[in-house]
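Novice: Give me a model of this one.
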Amino acid sequence: MLLVTFIDRIGSGLWASVSVLYFTYVSGLSLAQVGTLAAVSGAVGIAGAPLGGRIADRFPLTRILIPLQLLRALASFALLTTDHYLPLLAISAVGSLGDRAASVLTKLYAARIAGPDRVRYQAVNRTASNAGWALGGLAAAAAVTLGTTTAYRWLLTGDALSFVAVALLTLTCAEPPSGHRVAIDAGSTPPGTRPATPWRDRTYLAYVATETVLFLDDTVFQVGLPLWIAHSEGVPHGLAPLLLVLNNVMVVALQVPLARHGTTTEAARRLLGPLSAAFAAGGITMALSATGGTLQAICMLTASAALFTLAEILHAVVSWELSLALAPDTAQGAYLGVHGLAQSGQRTIGPLVVTAAIATGPLGWAAFGTTIAVTCAIQHRLVRDRLQRPPLSVPPVTVSEH
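Specialist: Model (predicted):
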């Protein structure tokens, strides 16, 4: 599955960095049409996470992942067949739905196949993901320098072929044990018992809401830093891609070593403390970048990028463990599907929040970091209260059982 992730992300790196350029220069869409296409496909993709998770509790994972990868491949190939807006809109929405569902199922596969070592496995998996993304992005950057329609079409073709390769590789992957079946075999859930539903679990829904805020570090690198640099006097615009490279290098270098600090549920919960500090410091250094000359701005922006990357790495460790620890064994897929809404949600609200921070100025960035830091504290309390209760998958003990 690590090879699957690596190849998948190479394809995504080929396409994600040039999709806007493709729709603009090859398909001939207007700026408004490109923006609407991205917004609609993103909104449709939100449904992919809970839908994929729900299905995963009922069918073998590999049997679901293979058709999902083929669906993504077909969507990518289909984009090559038309330049008309409405078909492109529909095709992009279908592809987005498959992307989000496949993302959740890949995480669930890792959790089931790795068992107690799921945090370390996910760390290695994320390292492979970032390496693949970087490789695809470099290839895309080289192809874009040609500036031809053929080059763009080959990048999209490469993305589609990566999904075909991933589907074929998934055929060779062993099917992990179902969480529902493991729970029944362990005697914690009688056969025929209806699995718990995350939609009625208020604590888990509140946890997902806090996760939406903690995932905002992604928008910092996609939107916040580039825009802030573009509107900062004296700061070279070339700093923005360099900070993205710094982010990628730090994740590849530190994700696995830092994962060992969150291998248990309690250890993961304790990491929320340093995570809170990293977010607060990241916001403060962003604010300080606007208070001095060019050299200070570059130093503070670099420090901020490093701090937000550290927060990204720590949050990944915490999120991997807690999203599963808070879910009953009988409905891990459904719960992870709902957890996937946090990332989808931040993609919607993130640009609005970050641009508001930029418009407010240095105080906006300080407030941004502080707000996420406070959210970490709220999650720490929320998780502590939940973990002190009996798991949802364990039936209550009666007097006759003593």
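
Novice: Could you use CA atoms for every contact and neighbour count after this?
Specialist: Will do.

Novice: Now stretch 241-257: buried residues?
Specialist: For stretch 241-257, burial by neighbour count (16 or more other Cα atoms under 10 Å) applies to 243-244, 247-252, 254-256.

Novice: ok, and what's touching that stretch?
Specialist: Outside stretch 241-257, the residues that touch it by Cα atoms under 8 Å, 6 or more residues apart in numbering are 120, 123-124, 126-128, 130-131, 134, 221, 302, 305-306, 309-310, 313.

Novice: which of the residues you listed sit farthest apart?
Specialist: 120 and 302 (27.9 Å; Cα to Cα).

Novice: one step back: among the buried residues of stretch 241-257, which are located in strands?
Specialist: Per DSSP state E, strands hold no members of the buried residues of stretch 241-257.

Novice: Could you single out the nearest of those to residue 3?
Specialist: Closest to residue 3, out of all of those and judged by Cα to Cα, is residue 252, at 15.5 Å.

Novice: And the closest one, how close does it get to residue 138?
Specialist: Going from residue 252 to residue 138 by Cα to Cα, to the nearest Å gives 16 Å.

Novice: and after the strand or helix carrying residue 359, which helix or strand comes next?
Specialist: Residue 359 belongs to helix 332-360 when assigned by DSSP states H and E. Per DSSP H and E, the first helix or strand lying C-terminal to helix 332-360 is helix 362-387.

Novice: Compute the inter-axis angle for that following helix and helix 332-360.
Specialist: When axes from the mean of the first three to the mean of the last three Cα atoms, to 10 degrees is applied, the directions of helix 362-387 and helix 332-360 differ by 160 degrees.

Novice: buried stuff in helix 362-387?
Specialist: 362-373, 375-380, 382-383.

Novice: Please spell out which residues along the longest helix along the chain are buried.
Specialist: If you go by DSSP state H, the chain has its longest helix at helix 294-325. Of the residues in helix 294-325, those with enough neighbours to count as buried (16+ other Cα under 10 Å) are 294, 297-298, 300-325.

Novice: Out of the contacts of stretch 241-257, the closest to residue 142 would be?
Specialist: Of all the contacts of stretch 241-257, residue 142 sits closest to residue 134, with 12.4 Å by Cα to Cα.

Novice: helices or strands up against the strand or helix carrying residue 281?
Specialist: Counting by DSSP H and E, the element that carries residue 281 is helix 272-288. Here helix 272-288 touches helix 294-325, helix 362-387, going by 3 or more Cα pairs under 8 Å, 6 or more residues apart in numbering; DSSP states H and E.

Novice: Let's compare: structure for the following, please.
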Amino acid sequence: MPQPHSRASWRYTVAMLVDATGSGMYLPLSLLYFHYVTGLPLPAVGATMTVAALLGVVSNPLAGILVDRYGARTVVIGGYLLRSAGFGGYLLVHNQVEMFLAVVLVAFGDRTFPPSIQALISEIAQGTARDRLIARQKSLRNGGLGIGGLTASVLLGVGHNSSYHLVVGLDSVSFVLAAVLIATVPSVVARTRGAGRPSRKGGYRTVARDRSFVRLTLINAPLALCYMTLSMVLPVYLTQTLRTSTGVPGMLYALNTIGIAVVQIPLTRLVIRRARTRTAALGGAVFALSFLLFASSALLPGQGPLLGCLFLATALYTTGELLHSPATSALATGTAPAELRGRYMAFYQLSWALPSAAAPTLFTAGLALSPTGLWLLLATLASGSALALLRMEHRLPEAAVRPWTRDAVPAAVVPAAVVPAPTTVSPVGSRS
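Specialist: Coordinates of the predicted model:
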């Protein structure tokens, strides 16, 4: 059974750790930086960042085209350099116009990342090795975010503007370092004719005509919505509906973060020989169960039973995320043809981007109408998506659903270094 080349796998994961650590340093001060350093009022800062983020969405489909034309590695590196330049520009911001220009650079770099990194994974690993690599990335990313956040809290404890500048400067450097590491990651999956060249036959129209992939994207959207409940719904539900202390949301969030960092890799090894559709569907079912527990927690008397129920619900929620995330990412990547993988991944990212945009409105309206009803709605959506995943299993490529069946064919993977004729091959990995 082929494994990802050790140098490719570990250089990639180190790059992801560096990326996450830099991101973790900036996340705690994303709004505060411009407020404290430039003196801009928080509403102006928030509005500017929102407009920049909306403009950045344009780069998502553009990234898909660029991946298919120039290769995933090039787009990942370009996105890192854009973000590095943007964060470097933060140090020079003195007014709202300069802030907007810097934030737009970062937003464009951010939005090119999801489709290009998924396409790059397909060049680094194939079969079940891809699931393991995604699991390692998710585990280390959570750890890196925690390390970055802790580093930022220590540096910002000084309470001086120079501390904010230092954090932003380190973030800029971290993206350059991640770009250098990605540039040295060798591709170990065979290259195929036509991959990496601009498609002359439809582009995104070809993706839209792929009914199975469109359906897979639609099915993922309700499950993507589940990922936002821990940060958006739970804190409001706990403090305003259940009247818990303000420290409880932080404890539950820590349980989720630590659980992913510690359990993701061993759990993925445990389910690696299960069909990806079934593993992802199981994750959706566990999500639904956790939401039912959150809904029922309002009926429990006393702090002891209430906290026990909340911690159990959060543990189940974390398990659902651990099961669903690597399986669905590998499933989508494996379903996409190599010559259009960039466009396919950009299209698939809509299943994450659109729920992310709709979540604040949907969640605030649901909490205002009926918190319990919102949890029940989320449970229904998650279980419905899980069932739909199982029902469409036979419509997806066998190698995408059960990758170990392809692992048994050694000829499917050839190191890029031994591909004989550069004029007859292209720089993107083979179809998986």
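
Novice: Please state their TM-score.
Specialist: Once superposed, the chains reach a TM-score of 0.86 (TM-score structural alignment, normalised by the length of the first structure), with 383 aligned residues with a Cα RMSD of 2.7 Å.

Novice: So for the spatially most central residue of the second structure, what's the nearest residue that isn't a sequence neighbour?
Specialist: With distances taken as Cα atoms, centre = their mean, residue 114 lies nearest the centre of the second structure, 6.5 Å away. Spatially, and ignoring its direct neighbours in sequence, residue 114 of the second structure is nearest to residue 349 (7.0 Å; Cα to Cα, 6 or more residues apart in numbering).

Novice: Contact partners for that neighbour?
Specialist: Going by Cα under 8 Å, 6+ apart, residue 349 of the second structure touches 60, 114-115.

Novice: how about it, what's its partner in the first structure?
Specialist: Counting by TM-score structural alignment, residue 349 of the second structure corresponds to residue 340 in the first structure.

Novice: Check residue 228 of the second structure too.
Specialist: Residue 228 of the second structure maps onto residue 219 in the first structure, by TM-score structural alignment.

Novice: what about its match, distance to residue 159 of the first structure?
Specialist: From residue 219 of the first structure over to residue 159 of the first structure the distance is 23 Å, taken as Cα to Cα.

Novice: one step back: alignment lookup: the residue nearest to the centre of the second structure to the first structure.
Specialist: Match for residue 114 of the second structure (TM-score structural alignment): residue 103.

Novice: With residue 247 of the second structure instead?
Specialist: So residue 247 of the second structure corresponds to residue 238, using TM-score structural alignment.

Novice: swap in residue 76 of the second structure?
Specialist: The alignment partner of residue 76 of the second structure in the first structure, by TM-score structural alignment, is residue 65.

Novice: Can you tell me what residue 319 of the first structure aligns to in the second structure?
Specialist: By TM-score structural alignment, residue 319 of the first structure lines up with residue 328.

Novice: what's the burial count for the closest residue to its match other than its chain neighbours?
Specialist: Excluding its sequence neighbours, the residue lying closest to residue 328 of the second structure (Cα to Cα, 6+ apart) is residue 280, at 5.8 Å. Neighbours of residue 280 of the second structure under the rule other Cα atoms under 10 Å: 29.

Novice: Return the distance of residue 263 of the second structure relative to residue 6 of the second structure.
Specialist: Taking Cα to Cα, one finds residue 263 of the second structure at 22 Å from residue 6 of the second structure.

Novice: helices or strands up against the helix or strand containing residue 180 of the first structure?
Specialist: For residue 180 of the first structure, the element it lies in under DSSP H and E is helix 179-185. Here helix 179-185 of the first structure touches no other helix or strand, going by 3+ Cα pairs under 8 Å, 6+ apart.

Novice: how about that helix: buried residues?
Specialist: Applying 16+ other Cα under 10 Å to helix 179-185 of the first structure flags 179-180, 183-184 as buried.

Novice: After that helix, which helix or strand is next?
Specialist: helix 202-214.

Novice: Contacts for stretch 135-142 of the second structure, please.
Specialist: Stretch 135-142 of the second structure has contacts (Cα under 8 Å, 6+ apart) with 13, 16-17, 20-21, 257-258, 260-265, 268, 326.

Novice: dump the residue contacts of residue 104 of the second structure.
Specialist: 52-53, 55-56, 86.

Novice: Please pull up the equivalent of it in the first structure.
Specialist: With TM-score structural alignment as the criterion, residue 104 of the second structure pairs with residue 93.

Novice: Next: residue 276 of the second structure.
Specialist: Checking TM-score structural alignment: residue 276 of the second structure goes with residue 268.

Novice: Please tell me how far its match sits from residue 262 of the first structure.
Specialist: Computed with Cα to Cα, the distance linking residue 268 of the first structure and residue 262 of the first structure is 4 Å.

Novice: shared neighbours of those two, anything?
Specialist: In contact with both residue 268 of the first structure and residue 262: 317-318, 321, using Cα under 8 Å, 6+ apart.

Novice: Could you grab the helix/strand/coil label for residue 126 of the second structure?
Specialist: coil (DSSP: H, G, I helix; E, B strand; the rest coil).

Novice: thinking it is in contact with residue 190, fair?
Specialist: No. With contact defined as Cα atoms under 8 Å, residue 126 of the second structure does not reach residue 190; the gap is 9.7 Å.

Novice: neighbour count winner among the two?
Specialist: Regarding residue 126 of the second structure and residue 190, a neighbour count based on other Cα under 10 Å identifies residue 126 as having more, with 32 against 24.

Novice: Now do the same for residue 16 of the first structure: its match in the second structure.
Specialist: Matched by TM-score structural alignment, residue 16 of the first structure corresponds to residue 27 in the second structure.

Novice: That match - nearest residue in space that isn't next to it in sequence?
Specialist: Excluding the flanking residues, the one nearest residue 27 of the second structure by Cα to Cα, 6+ apart is residue 149, at 7.3 Å.

Novice: Can you find the partner of that neighbour in the first structure?
Specialist: With TM-score structural alignment as the criterion, residue 149 of the second structure matches residue 137.

Novice: What about that match, how many residues nearby?
Specialist: 22.

Novice: ok, it touching residue 19?
Specialist: No. Counting by Cα under 8 Å, residue 137 of the first structure stays clear of residue 19, with 11.8 Å between them.
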